[in-house]
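Visitor: Fold the following, please.
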Amino acid sequence: MKDVVLGLVGVGRIGVMHASNIAALNGELNGQGINVELRLTDVAEDHARKVSAGLGAQFLPSVEALIASGVDGLVIATGTGTHPELIRAGVDAGIPVFCEKPVAMNVADSLPVLEHIRAHNGVVQIGHQRRFDAGYLEARRAYQAGELGWIHSLRAVTCDMAPPPVEFLATSGGLFRDCSVHDFDILRWLTGREIVEVYAKGSNNGDPAIGEVGDVDTALALITFDDGTVGTVSATRYNGAGHDVRLEIQGSKRSVMVGLDDKTAMESAEAGIAFPSGEPHKTFAERFDQAYRSEMAAFVELVLGQRENPCTPEDAVAASRVADAAQESLASGVPVRVALVGAKAS
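Guide: Prediction:
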């Protein structure tokens, strides 16, 4: 039996989800001769102790104590502002790191972290869970196998059912950095192409407080790839029908859609059409439940040296660069070349 000890930092909403998945993962991997142990810490000690007790995990009083306890891998599920420091701590300890996206709030803050990882030969997996979703995996396979022909357009949609607290939005970096960065990442990953230009627009028709903290509740970006292919990436905080994440890939031979099933938060306006007929997803955690589980299983394999890194810091920074360009275009009202954002950050 191989023992893998994972140390989790942060037990907020997504941290608790990861903790639960790690606990469930242990049962799944036992049959493969792998025993996964969870240790965790959080500055909210009382809450962290309750979470650890509920999952049979060990609580440690600090990040330093967690790392010193001899964990084999570090899982970072804290606020974005803490990511750089915690990534460095894990890399300096010589252990593989899993960190929720992004590396840092923007490209300028991410590049020094990237340099530190490279200088110390660090192993860091960034959490872009859509890479593990069955629909996106199949769409990528079909595209790379040539079954779709050449792609003439793509349309990515990320719709939250309701906005998160304004306190979160005030420090989120904006709708493109918080939500659409997942679409930018998956489009690069699926097509193997770079996004070279972004032209973004946004609006606020919901809670005025969202605009007061400098964000928008709805936005759309027209993107251009390095081969001239065009696409759109849209997001909203107010999709009352349900949590809706889809990707349309329109090719010269075939067109496919990720996220089109009985839980799609959309209704047909055509007479006699009952599809979709299921209950729509309510949250991102529900929509990507299996993807999150597979993502953490992949990190265990990475810790054991059994696979390549499925989402590198370089991948994450490339997606963040596009998100930065989108935020800049949203503010300026003009198209922004993605390469210039990287050049300015350098």
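Visitor: C-alpha only now, for contacts and for neighbours.
Guide: OK.
Visitor: so who does the most centrally placed residue in the chain touch?
Guide: A centroid search over the chain (Cα atoms, centre = their mean) returns residue 128, at 3.3 Å, as the residue closest to the centre. By Cα atoms under 8 Å, 6 or more residues apart in numbering, the contact list for residue 128 reads 100-101, 182, 185, 311, 316.
Visitor: Strands of this structure, start to end?
Guide: Using DSSP state E, the strands found in the chain span residues 2-9, 34-41, 58-59, 73-76, 97-100, 124-127, 151-159, 195-203, 218-225, 230-236, 244-251, 255-258, 336-337.
Visitor: got these as TSV, with distance to residue 111 and mean neighbour count columns?
Guide: Shown next, in TSV, are the strands of the chain (distance: least, Cα to Cα, whole Å; neighbours: other Cα atoms under 10 Å):
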stretch	distance to residue 111	mean neighbour count
strand 2-9	22	22
strand 34-41	27	21
strand 58-59	32	20
strand 73-76	18	28
strand 97-100	15	25
strand 124-127	14	27
strand 151-159	27	20
strand 195-203	19	22
strand 218-225	23	21
strand 230-236	25	22
strand 244-251	29	21
strand 255-258	32	18
strand 336-337	19	20
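Visitor: Adding distance to residue 174, write those strands out as JSON lines.
Guide: Listed next are those as JSON lines, based on distance: least, Cα to Cα, whole Å:
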{"stretch": "strand 2-9", "distance to residue 174": "24"}
{"stretch": "strand 34-41", "distance to residue 174": "28"}
{"stretch": "strand 58-59", "distance to residue 174": "33"}
{"stretch": "strand 73-76", "distance to residue 174": "21"}
{"stretch": "strand 97-100", "distance to residue 174": "17"}
{"stretch": "strand 124-127", "distance to residue 174": "18"}
{"stretch": "strand 151-159", "distance to residue 174": "14"}
{"stretch": "strand 195-203", "distance to residue 174": "11"}
{"stretch": "strand 218-225", "distance to residue 174": "10"}
{"stretch": "strand 230-236", "distance to residue 174": "11"}
{"stretch": "strand 244-251", "distance to residue 174": "18"}
{"stretch": "strand 255-258", "distance to residue 174": "25"}
{"stretch": "strand 336-337", "distance to residue 174": "17"}
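Visitor: for this structure, which helix is longest?
Guide: Taking DSSP state H as the assignment, the helix of the chain that covers the most residues is helix 313-332.
Visitor: Determine the set of other helices and strands touching that one.
Guide: helix 107-119, strand 124-127, helix 181-191, strand 195-203, strand 336-337, helix 338-345 (3 or more Cα pairs under 8 Å, 6 or more residues apart in numbering; DSSP states H and E).
Visitor: how about that helix: buried residues?
Guide: Within helix 313-332, the residues scored as buried using 16 or more other Cα atoms under 10 Å are 313-330.
Visitor: quick one on the thing from earlier: any idea which of the helices and strands packed on helix 313-332 gets closest to residue 220?
Guide: Among the helices and strands packed on helix 313-332, strand 195-203 comes nearest to residue 220, with 5.5 Å by Cα to Cα.
Visitor: run this one through as well so I can compare:
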Amino acid sequence: MQAPVVDRRTQLFGELVIERHGRLTVTLTKVHATAMRIGLVGVGRIGAFHAHTLASLDTVDELVVTDANLAAAGALGSELGVAVADSVTALLGAGIDGLVIAAATPAHAALLSEGVAAGIPTFCEKPVAATLSETLALTALVERSGVPVQIGFQRRFDAGYRRVQAAVRAGELGFVHTIRANTHDQAPPAAAYIATSGGIFRDCSVHDFDVVRFVTGREVATVYATGANQGADFFTAAGDVDTGGALLTLDNGTIVLVSATRYNGAGHDVRLEVLGEKGSLGVGLDRSLALDSAEPGVDFPPGPRHWSFMDRFQPAYRAELAAFVDVARGAAPSPCTVRDALEAFQVAEACEQSRASGRPIALAEIAAA
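Guide: Next up, the predicted model:
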């Protein structure tokens, strides 16, 4: 006998409330108190890591995984002792309470749409879509639905970034005049990845764009970006650059300097420096700092360096999934919404346009396009 269809939005989350600007939010009037069953799509590097995390959480009672490569899904299912669905359709029909999308980027938009249409709270790795028009359409779809969606910007869950956010919001630094943010990969990914990545600003710097908004609570007003290639030819072939830089001006006048590269041989180097009237704070200035001092007799505390984003942000990845389970059970609102993803994507889009045109781009131009 077919199971009855349940309107999960009513069952788990209560009424929808329209906020100013016409955006939808959720009033959490009912918390899911029974066993939580989470579905995962995609068992590649990040998907497998998410599966291990979900399987280890006390708040998750059952995990169901699937992948376009069913053999890979089966192997992971056997390793973790969890169920395997033979398709996304089967997964969505398996009575799951939350959906985690960790499939390849081109599949994100369709999977997110399916999850929302089924009324299932959904976590989706960035980006939600490959283009701005698709991202705008998905944002509208999600906000109309009222289904909770969390986007995977894991830096929001890193202890250092959260400490800086608290300091900025509490006024400990006075007014913030300058921010420096960098995402420097130790080595480039494969050529096939670069061809579909969307470019260095959409793929790498988008994390910096999001976390600057997260830390400051401000929006980006204008960008001026550039980039260059000194490495592999496949960057040029893809219309991309291996190194990029952007000057952002926030809506309160704060200046943000952003840099990204695929060639940082010293190690994976992700940092944020927030410079204020009364003080300054930095993230990533620890024993794993991928930087040596040229000053005679001076050295940074030695320690093992990070060689990938997985090394650097493992605790943050775990924390964001634990937060999503709370979202899925109705205990908390989404800490990183599809609207947040749209805002960061628009900054990346502006940077790509600035790099191509050689002129500053106002975010108002992107919003009006």
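Visitor: could I get the helices and strands packed on helix 313-332 of the first structure as TSV with distance to residue 3 of the first structure?
Guide: Shown next, in TSV, are those (distance: least, Cα to Cα, whole Å):
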stretch	distance to residue 3 of the first structure
helix 107-119	26
strand 124-127	20
helix 181-191	32
strand 195-203	41
strand 336-337	47
helix 338-345	41
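Visitor: quick one, which of the ones you listed is nearest to residue 10 of the first structure?
Guide: So among those, strand 124-127 is nearest, using Cα to Cα, at 14.5 Å.
Visitor: Could you name the helices and strands sitting against the closest one?
Guide: Short answer (3+ Cα pairs under 8 Å, 6+ apart): strand 124-127 of the first structure packs on strand 97-100, helix 313-332.
Visitor: check contacts around the counterpart of residue 186 of the second structure in the first structure.
Guide: Aligned counterpart of residue 186 of the second structure in the first structure: residue 161 (TM-score structural alignment). Applying Cα under 8 Å, 6+ apart, we find residue 161 of the first structure in contact with 237-244, 282-283.
Visitor: One more pass at 10 Å, please.
Guide: 236-244, 265, 280-284 (Cα atoms under 10 Å, 6 or more residues apart in numbering).
Visitor: and what of residue 193 of the second structure?
Guide: Per Cα under 10 Å, 6+ apart, neighbours of residue 193 of the second structure: residue 238.
Visitor: gap between it and residue 240 of the second structure?
Guide: 12 Å (Cα to Cα, to the nearest Å).
Visitor: cool, and residue 78 of the second structure?
Guide: In terms of Cα to Cα, residue 78 of the second structure sits 40 Å off from residue 240 of the second structure.
Visitor: how about the helices and strands packed on strand 124-127 of the first structure, which one is nearest residue 291 of the first structure?
Guide: Across these, closest to residue 291 of the first structure is strand 97-100 (Cα to Cα), at 13.7 Å.
Visitor: list the contacts for residue 137 of the second structure?
Guide: Here residue 137 of the second structure is in contact with 109, 129 (Cα under 10 Å, 6+ apart).
Visitor: What does it correspond to in the first structure?
Guide: Checking TM-score structural alignment: residue 137 of the second structure goes with residue 112.
Visitor: With distance to residue 69 of the first structure added, can I get the helices and strands packed on strand 124-127 of the first structure in CSV?
Guide: What follows is those, written out as CSV (distance: least, Cα to Cα, whole Å):
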stretch, distance to residue 69 of the first structure
strand 97-100, 15
helix 313-332, 26
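Visitor: among these, which is nearest residue 201 of the first structure?
Guide: helix 313-332 (5.3 Å).
Visitor: which residue numbers in the second structure go with the closest one?
Guide: Residue span in the second structure matched to helix 313-332 of the first structure, by TM-score structural alignment: 338-357.
Visitor: mean shift between the matching stretch and the first structure?
Guide: Its matched residues in the first structure lie on average 0.5 Å from stretch 338-357 of the second structure after superposition (mean Cα distance after the TM-score superposition for the first structure).
Visitor: and residue 74 of the first structure, what pairs with it in the second structure?
Guide: Residue 74 of the first structure maps onto residue 99 in the second structure, by TM-score structural alignment.
Visitor: Do I have it right that its match meets residue 115?
Guide: Yes. In this structure, residue 99 of the second structure is within contact of residue 115 by Cα atoms under 10 Å, at 6.9 Å.
Visitor: Could you find the counterpart of the residue nearest to the centre of the first structure in the second structure?
Guide: Aligned partner of residue 128 of the first structure by TM-score structural alignment: residue 153.
Visitor: and what of residue 283 of the first structure?
Guide: So residue 283 of the first structure corresponds to residue 308, using TM-score structural alignment.
Visitor: Please name the residues that touch that match.
Guide: 184-187, 267-270.
Visitor: Likewise for residue 243 of the second structure?
Guide: 184, 200-201, 226-231, 235, 259-263.
Visitor: which of those show up in the first structure as well?
Guide: Using both residues aligned by TM-score structural alignment, their matches' Cα atoms under 10 Å, the first structure keeps these contacts from the contacts of residue 243 of the second structure: 184, 200-201, 226-231, 259-263.
Visitor: Take these and write them to CSV, including distance to residue 324 of the second structure.
Guide: As requested, those are arranged in CSV below (distance: Cα to Cα, whole Å):
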residue, distance to residue 324 of the second structure
184, 28
200, 27
201, 26
226, 36
227, 35
228, 38
229, 38
230, 40
231, 38
259, 30
260, 28
261, 30
262, 30
263, 33
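Visitor: between the residues you listed, which is nearest residue 319 of the second structure?
Guide: Among these, and counting by Cα to Cα, the member closest to residue 319 of the second structure is residue 184, at 22.9 Å.
Visitor: That closest one against residue 260, yeah?
Guide: Yes. Assessed by Cα under 10 Å, residue 184 of the second structure is found in contact with residue 260 at 5.3 Å.
Visitor: Touching both of the two, which residues are there?
Guide: 204-205, 243, 269-270.
Visitor: Confirm for me that residue 231 of the second structure is in contact with residue 242.
Guide: Yes. Using Cα under 10 Å, residue 231 of the second structure is in contact with residue 242, at 6.7 Å.
Visitor: The two - which one has more neighbours?
Guide: It is residue 242, of residue 231 of the second structure and residue 242, that has more neighbours when counted by other Cα atoms under 10 Å, with 22 against 14.
Visitor: What's the separation between the more buried one and residue 179 of the second structure?
Guide: Distance from residue 242 of the second structure to residue 179 of the second structure, by Cα to Cα: 22 Å.
Visitor: before we move on, what about residue 155 of the second structure?
Guide: 16 Å.
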